[in-house]
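*Asks:* here's my sequence, what's the structure:
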Amino acid sequence: MNQAVTRGGFFSKERITAGPGFNRWMVPPAALAIHLCIGQAYAFSVFNKPMTQLLGISESAPDDWTIPQLGWIFSIAIVFLGLSAAFAGKWLEEVGPRKAMFTAACCFGGGFMVAALGLQLHQLWMVYFGYGVLGGIGLGVGYVSPVSTLIKWFPDRRGMATGMAIMGFGGGAMIASPLSLKLMNAFKSETSMGVTETFLVLGIVYFIYMCIGALAVRIPPADWKPEGWTPPVQQNAMISRNHVHIDRAIKTPQFWLLWWALCLNVTAGIGVLGQASLMIQESFQGMITAAAAAGFVGLLSLANMSGRFLWSTVSDYIGRKVTYGTFFVLGTILYLLVPGMGTAGHVTLFVLFYLVILSMYGGGFSTVPAYLADLFGTRYVGGIHGRLLTAWSAAGIFGPVLVNYIRDYQLQMGIPRSDVYIYTMYVMAGLLVIGFICNMMIRPVSAEHHMSAENIAAEPIAAGAK
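*Replies:* Below is the predicted model:
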């Protein structure tokens, strides 16, 4: 072990393989350091209105950017999140989480810098490239880096482990939303909305904290298991003790059914997150201030974060399939009820319903890695998870586009701003019904796709895989 550490480079897996007596509970904070930073993406809606007034300052000027134009920043970031996760998943298993986390820090922090330059020059394509492309790559690589590591550290509680890793992504907006508002207010002047300076500060801060997470992460030795724990003999039929190769997994119907289930669940929630601040202000005109709307974004972030830990932990007891079924049934009911709350002016119920919806949205993300580990085994779960996240890329386009363009179309038709989201919510409910059907069709993976003992021995993978 000591010789391996000496030979290995600073970012090598040998350097970060834990020694005897290492406390596995030291790993979740490293994961949270990454996910709390990249979770800022969910607070991006607080920049939308100020970014439509970069030139006009007090109000939008003719050459200022529009909400549909700005909506693509978030969508591009989510597209590249999924694409980079798909490509980085297999690379992550080869190089280990430290190198992947540091790469994510460079891309995410650097993306803010490039976007800040685009804001200063008022070049939207630079913002698309900076925050959307570079930042999106940082999101994807940073997102998958800690997940497979924690699954290997917590084979006895897969759902809880992925909840710990991913809840930070949902909670990042709870910090980023008020922080971004305070920074913009501090930097705002007669000639600036303060957005450019805020992007610079956030880029530096996030880079530093993500590097701290990269330094702290560790991976378990090969064949490690918790002291006193043995895999249960009697297993749920949906939990496999076999492994499916990453390239084989994407050829199974289970992968694509789960892909669509995740995509539809995310589409229904991500459109709301992308325009949460503007949506509640328009749904309750005159009742909700910009500060209160930022508070709403923060509450959604809290629900998103807590739901990731709560639902994934619950899935350890009731199963992943039942958990996902709950998301779709309850989500459909709530989306059908939300428009009535907005029309009647019931702010409290409106907020409460969305808090439940966003808890299940977050729960879908945190439960899916354990769902994949149950179906395909833990050996390649990081890479398979990365490829499944292309569903997030697709949803990153579908959700915001549905919300933004249906909103604009209805405004052009003369529909009051307070009613422009009603039809969209009904569309989201329909998508969840389709997702429910996809989830119900998922069955255990056929034995023909399982790796043999010879195949497993011939293809050694990341430390800690079993």
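*Asks:* could you use CA atoms for every contact and neighbour count after this?
*Replies:* Will do.
*Asks:* Met126 reaches Leu117, doesn't it?
*Replies:* Yes. Here Met126 reaches Leu117: they are 7.4 Å apart, a contact under Cα atoms under 8 Å.
*Asks:* one more to put side by side:
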Amino acid sequence: MTTVSSAARVSAAGAGFLDKEHTIATAGFNRWLVPPAALCIHLCIGMAYGFSVFWLPLSRAIGLTAPKACPDISLVQELFTTTCDWRVASLGWMYTLFFVLLGVSAAIWGGWLEKVGPRKAGFVAALCWAGGLVIGALGVYTHQLWLMWLGSGVIGGVGLGLGYISPVSTLVKWFPDRRGMATGMAIMGFGGGAMIGAPLADRLMNYFKTPTSVGVWETFLVMGAIYFVFMMIGAFRYRLPPSGWQPDGWTPPSKTNAMISTKNVHLDNAHKTPQFWLIWWVLCLNVSAGIGVIGMASPMLQEIFAGKLIGLPNVGFNALDASQKAQIAAIAAGFAGLLSLFNIGGRFFWASLSDKIGRKNTYYTFFVLGIVLYALAPTFAAMGSKLLFVLGFGIILSMYGGGFATVPAYLADMFGTQFVGAIHGRLLTAWSTAGIIGPVVVNYLREFQLAAGVPRDQLYNTTMYILCGMLIAGFICNYLIKPVDPKWHMSDAEVAKLQAATATGGNGATGSFGIGKGGLDGRAALFWLFVGIPLAWGIYMTLLSAVKIL
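*Replies:* Presented below is the predicted three-dimensional model:
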């Protein structure tokens, strides 16, 4: 223990505060301080899921009370126009940029993260995400769609990618005794960001709204400042365990079935196996079916149920006046937040359950149950049952989030733990692809149906059946996943040599190094309270809105 601690101190002495060497934990550190640090970042960048709350206000940024539409304007012209309001489908492209850039940046800079550590990655993520919102605010203020895409979409998307992957491998290293729980904790905050951000954004827009402004650019600035502070706190609180660290009394599990490998596959070979691409498609199709719905959650609820949301069952969306539309917009913001509640809960629940029933069976559950619920969604809408509609999509979104939380463990089962972080980063290109497929299917099919004169409460029926088809394809891909061919496995000598060359602050020894299993001591309790208060507020606001929906 003394040797490891001394080596860590010597290494850190020559490193900058943001460098990896400065983040190595020493004796007495409590590992339960790391999850709230991850939540500080993920609860902020998770607002990407709640951006649909901005679409309708932005679609009337010039007209104010109603969109100032220019039916013949092209997408290229929309990027620069200052006289026509933006179409909702065009705004949805920024949502696509979020997740395309998230996957691309995670794949490109995943290796850089492993070299520099989570603190520097979290720092850069905060600059990109908060800075992107500021640039996006300028785009809204000047009514330049390209500038909003560049700021919130591109720069913010890079922040999403770096912020998303920064805590995943860190928490897996801190909780080897609870792998499923760790992957759930690592990214459950990302699913809960909109639960806080969507109702907060709605309140801020109403506060800043004037006769000449819908209040969006002001909201971007305020939320950017809040997110910057929280993300910096999270980044500075990251710590890494010493090389070889293990919790007291924990013994690495032995191989229990053919679908869990005790061997490792090298990063350079993982993508050469059929298992990588089958899991890639499993993730892509599961995400595609959910991500488009998330991006249109707020408009979808408003258009399908319209006056039913405020006790006017026979009043369609177009017949509502401005004040009534404002009322249902607030309720729909709660729907986006409620989906986040299911999203965040599903990440922890399904990932933990996968430890018991296996990753493959967990994904089978996602696909079978998802197919049934998407097929029934038009029926729920036709019945006018808000309860069944909301509950159905809540379960769907829990499985959407569960897919993200389960896939790192799926990869570890297939390829071992040595390169799982980097392999996971590359697999997130499936998310990027889904970020294009899902919103394009939902957004542009909506525009096509609208132009064809389909009633607003039936705009999404065909879309639901298409999403069923995606899940059927995902089920087939999951069925085809088998154990990796042994020819791709690294030898024990290769793994030992690699670990010796990349160890930080250690000499190959294993043990607790004075860092036990930890617990909820005073410092940990305060830090959990720090992230728990806004989370509790988000849950409270979400439940209040849920009551209005039902």
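*Asks:* now the TM-score, please.
*Replies:* Structural agreement between the overlaid chains, expressed as a TM-score with TM-score structural alignment, normalised by the length of the first structure, amounts to 0.98; 466 aligned residues with a Cα RMSD of 1.4 Å.
*Asks:* report the contact partners of the aligned partner of Thr323 of the first structure in the second structure.
*Replies:* Under the alignment defined by TM-score structural alignment, Thr323 of the first structure corresponds to Thr362 in the second structure. Contact analysis of Thr362 of the second structure by Cα atoms under 8 Å, 6 or more residues apart in numbering lists 350, 353-354.
*Asks:* and if you look at Gly364 of the first structure?
*Replies:* Residues in contact with Gly364 of the first structure, defined by Cα under 8 Å, 6+ apart, are 262, 265-266, 308, 324, 327.
*Asks:* out of those residues, which is most surrounded?
*Replies:* Arg308 (33 neighbours; other Cα atoms under 10 Å).
*Asks:* onto which residues of the first structure does stretch 441-459 of the second structure map?
*Replies:* Stretch 441-459 of the second structure corresponds to residues 402-420 in the first structure, going by TM-score structural alignment.
*Asks:* same check on stretch 177-194 of the second structure?
*Replies:* On the basis of TM-score structural alignment, stretch 177-194 of the second structure is assigned to residues 156-173 in the first structure.
*Asks:* same deal with stretch 394-409 of the second structure?
*Replies:* Correspondence between stretch 394-409 of the second structure and the first structure is established over residues 355-370, with TM-score structural alignment as the criterion.
*Asks:* mean deviation of the matching stretch from the second structure?
*Replies:* Its match in the second structure and stretch 355-370 of the first structure itself, once the structures are fitted together, sit a mean 0.5 Å apart by mean Cα distance after the TM-score superposition for the first structure.
*Asks:* which non-adjacent residue is nearest Ala43 of the first structure?
*Replies:* Excluding the flanking residues, the one nearest Ala43 of the first structure by Cα to Cα, 6 or more residues apart in numbering is Ala173, at 4.6 Å.
*Asks:* how far away is that neighbour from Ala41 of the first structure?
*Replies:* In this structure, Ala173 of the first structure lies at 7 Å from Ala41 of the first structure, with Cα to Cα, to the nearest Å as the measure.
*Asks:* got the contact list for the counterpart of Leu83 of the first structure in the second structure?
*Replies:* Matched by TM-score structural alignment, Leu83 of the first structure corresponds to Val104 in the second structure. By Cα under 8 Å, 6+ apart, the contact list for Val104 of the second structure reads 161, 428-429, 432.
*Asks:* at 6 Å instead, please
*Replies:* For Val104 of the second structure, the contacting residues are Thr429, by Cα atoms under 6 Å, 6 or more residues apart in numbering.
*Asks:* in the helix or strand where it lies, which residues are buried?
*Replies:* Taking DSSP states H and E as the criterion, Val104 of the second structure maps to helix 88-116. Along helix 88-116 of the second structure, these residues count as buried under the neighbour rule (16 or more other Cα atoms under 10 Å): 88-111, 113-114.
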